[in-house]
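K.L.:
Take a look and give me a structure for this.
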Amino acid sequence: MEEYAKILRWSTDKAVYGLKTTIQLPKTATFEKNVGFINFYLGVYGANVHYECGLSTKPAETANDYWHWFWNTGFSNDGGPWMIKGGATIPIELSMNCDNQLEFKVAGEVVKTFYAEAEPFGALTNARLVVAACDQKFESIPDPLPEWATRHDAVICDCFSFRDSCGTWVTMSSLNSNPPTSTIFWPTGHEHTGTTADYTTILSVGRIIASLKD
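P.N.:
Down below sits the predicted model:
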């Protein structure tokens, strides 16, 4: 199944031992189709597994203005109850603990602990913050792609930082990371019907503000 998506990716080439950010969720989010999602998450690669952990909503929950936390490894996934309201400010963290296990924290509480299987956890790579939305899913990709219909107002991801080998939290900046310079439109290489509905972004040290509007 192919996803019709838009992605902003703020990454670092450095090996890290944790990531964190504080997310102020959009006050409104809308879907025209009964499929898709809006995700804001931290991602890392460690012990031969990709981990994605963050906050999400979907069409069935937006009528009640609900979001929840989620995690995904590509092999399995789960999430918390749909009880976070739009506009809420929620700190999230994905980092190693003193036992070399990977913890996902939401508002300071550990909601999921990952245990390495194939090999022990070491430094984490492919560390990133992702702002993404999926409008539809296709069995086969239409060409041209249909007009984009999923929207949300501003999400603010603030205090985006990584933890180094000394245990120090370092704020992401142009000196130590690769901030998003453009939106990734997926699938690539296809014509669009109507507007492509690009993100509007404001970047500063440790912060991205992104909205997806008309």
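
K.L.:
Please make it C-alpha for all contacts and neighbour counts, starting now.
P.N.:
OK.

K.L.:
you'd agree residue 60 is in a strand?
P.N.:
No - with DSSP: H, G, I helix; E, B strand; the rest coil as the criterion, residue 60 is located in helix rather than a strand.

K.L.:
I'd assumed residue 208 was in contact with residue 199.
P.N.:
No - between residue 199 and residue 208 there is no contact under C-alpha atoms under 8 Å: 11.4 Å.

K.L.:
Alongside the first, I'd like the structure of this one:
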Amino acid sequence: MGTPQTEYAKIIRWYPQQTVYGVRMNVTLPTAASIGGRYGNGFVNFYLAGLGVEAGLSADGPNAANKQFHWFCNGGSGSNGQYNFAAGSTHSIELSMSGTLINFKVDGEVKRTITQSSKSVSKTLNDARVIVAACDQNYPSTPPKPLDPWSTTMNQVVCSNVQYRNAAGNWVTFSTQPDATAYFPALPNYPHVGTPQDFVRVVSSGQLIASLKK
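P.N.:
All right, here's what the predicted structure looks like:
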């Protein structure tokens, strides 16, 4: 059994609250990000999820410092993309059903196709959601009390044209509101120390702008 780890992280989840067959959005990456946790294993990522698959754009500490991002997909086989997306650039990402298969696309190109492993396969993208996440560090064991001061920041990420695909095959703009920020380890037992305590966010129809400021 491996060593347990606990992410020191915060995330925004945005659900369409509909039965959907796909989700997509454009992501304008932050122009700068700094990941400063003492273990050096934090990250920022912006992704789509559903049916146990998580896929989108991300940067770890060293690559964030170099202003480079890549695509990732937690699901299916194959390696993730190279760190060749520049900070501040805009890319489209999509996670959608093709029969019972799940396709992940970046800039219109299929990067990975996932075959469902469950015996009871789904033709809908269950638990579909949009995620903006930041992890300051991943503790190699039980997190300390108090937690370390939070030291990860990023300029704004812009998630625009956030849409879901309905049963008729039409893409529909999200009209719900994102959930409140979720904290890991969870509040109130583990208060997140220092600034920022929360994302600065601006939400409008089909758009989420989020940043972590000092």
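
K.L.:
TM-score them against each other, please.
P.N.:
TM-score for the superposed chains, counting by TM-score structural alignment, normalised by the length of structure 1: 0.90, backed by 204 aligned residues with a C-alpha RMSD of 1.7 Å.

K.L.:
Show me how far stretch 28-36 of structure 2 is from its chain's centre.
P.N.:
Relative to its chain's centre, stretch 28-36 of structure 2 lies at 14 Å (C-alpha atoms, centre = their mean, to the nearest Å).

K.L.:
Quick one: the residues in structure 1 that that stretch pairs up with.
P.N.:
Matched against structure 1 by TM-score structural alignment, stretch 28-36 of structure 2 falls on residues 24-32.

K.L.:
contacting residues for residue 40 of structure 1?
P.N.:
Residue 40 of structure 1 makes contact with 54, 55, 56, 129, 130, 131, 132, according to C-alpha atoms under 8 Å, 6 or more residues apart in numbering.

K.L.:
hmm, try it at 6 Å
P.N.:
Residue 40 of structure 1 sits next to 54, 55, 130, 131 when contact means C-alpha atoms under 6 Å, 6 or more residues apart in numbering.

K.L.:
just residue 202 of structure 2 next, same as before
P.N.:
Applying C-alpha under 6 Å, 6+ apart, the residues near residue 202 of structure 2 are 208, 209.

K.L.:
Let's see that with 8 Å instead.
P.N.:
Shown in contact with residue 202 of structure 2 (C-alpha under 8 Å, 6+ apart): 208, 209, 210.

K.L.:
what do you get for residue 50 of structure 2?
P.N.:
Counting by C-alpha under 8 Å, 6+ apart, residue 50 of structure 2 touches 95, 125, 126, 127, 128, 129.

K.L.:
what about the fifth one, how many neighbours?
P.N.:
Here the count is done by other C-alpha atoms under 10 Å, and residue 128 of structure 2 has 28 residues near it.

K.L.:
which residue sits closest to it in space, ignoring its chain neighbours?
P.N.:
The shortest distance from residue 128 of structure 2 to any non-neighbouring residue, by C-alpha to C-alpha, 6 or more residues apart in numbering, is to residue 50 (4.2 Å).

K.L.:
swap in the fourth one?
P.N.:
Computed as C-alpha to C-alpha, 6+ apart, the closest residue to residue 127 of structure 2 that is not its neighbour in sequence is residue 50, at 5.0 Å.

K.L.:
just to revisit the earlier point, could you save the contacts of residue 40 of structure 1 as CSV and add columns showing neighbour count and secondary structure?
P.N.:
Listed next are the contacts of residue 40 of structure 1 as CSV, based on neighbours: other C-alpha atoms under 10 Å; DSSP: H, G, I helix; E, B strand; the rest coil:
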residue, neighbour count, secondary structure
54, 28, strand
55, 22, strand
130, 21, strand
131, 23, strand
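
K.L.:
Kindly indicate which of those lies nearest residue 112 of structure 1.
P.N.:
residue 54 (11.4 Å; C-alpha to C-alpha).

K.L.:
What sits closest to the equivalent of that closest one over in structure 2 if chain neighbours are left out?
P.N.:
Counting by TM-score structural alignment, residue 54 of structure 1 lines up with residue 56 in structure 2. Among residues not flanking residue 56 of structure 2 along the chain, residue 47 sits closest, at 3.9 Å (C-alpha to C-alpha, 6+ apart).

K.L.:
Can you get me a residue count around that neighbour?
P.N.:
25.

K.L.:
Tell me which residue of structure 1 matches up with it.
P.N.:
The equivalent of residue 47 of structure 2 in structure 1 is residue 41 (alignment by TM-score structural alignment).

K.L.:
Its match and residue 129 touch, don't they?
P.N.:
Yes - under the criterion of C-alpha under 8 Å, residue 41 of structure 1 makes contact with residue 129 at 5.8 Å.

K.L.:
got the contact list for the nearest residue to residue 37 of structure 1 once chain neighbours are set aside?
P.N.:
Nearest residue to residue 37 of structure 1, sequence neighbours excluded (C-alpha to C-alpha, 6+ apart): residue 58, at 4.5 Å. For residue 58 of structure 1, the contact set (C-alpha under 8 Å, 6+ apart) comprises 31, 35, 36, 37, 38, 67.

K.L.:
if I look at the first one, how far off is residue 133 of structure 1?
P.N.:
As defined by C-alpha to C-alpha, to the nearest Å, residue 31 of structure 1 lies at a distance of 10 Å from residue 133 of structure 1.
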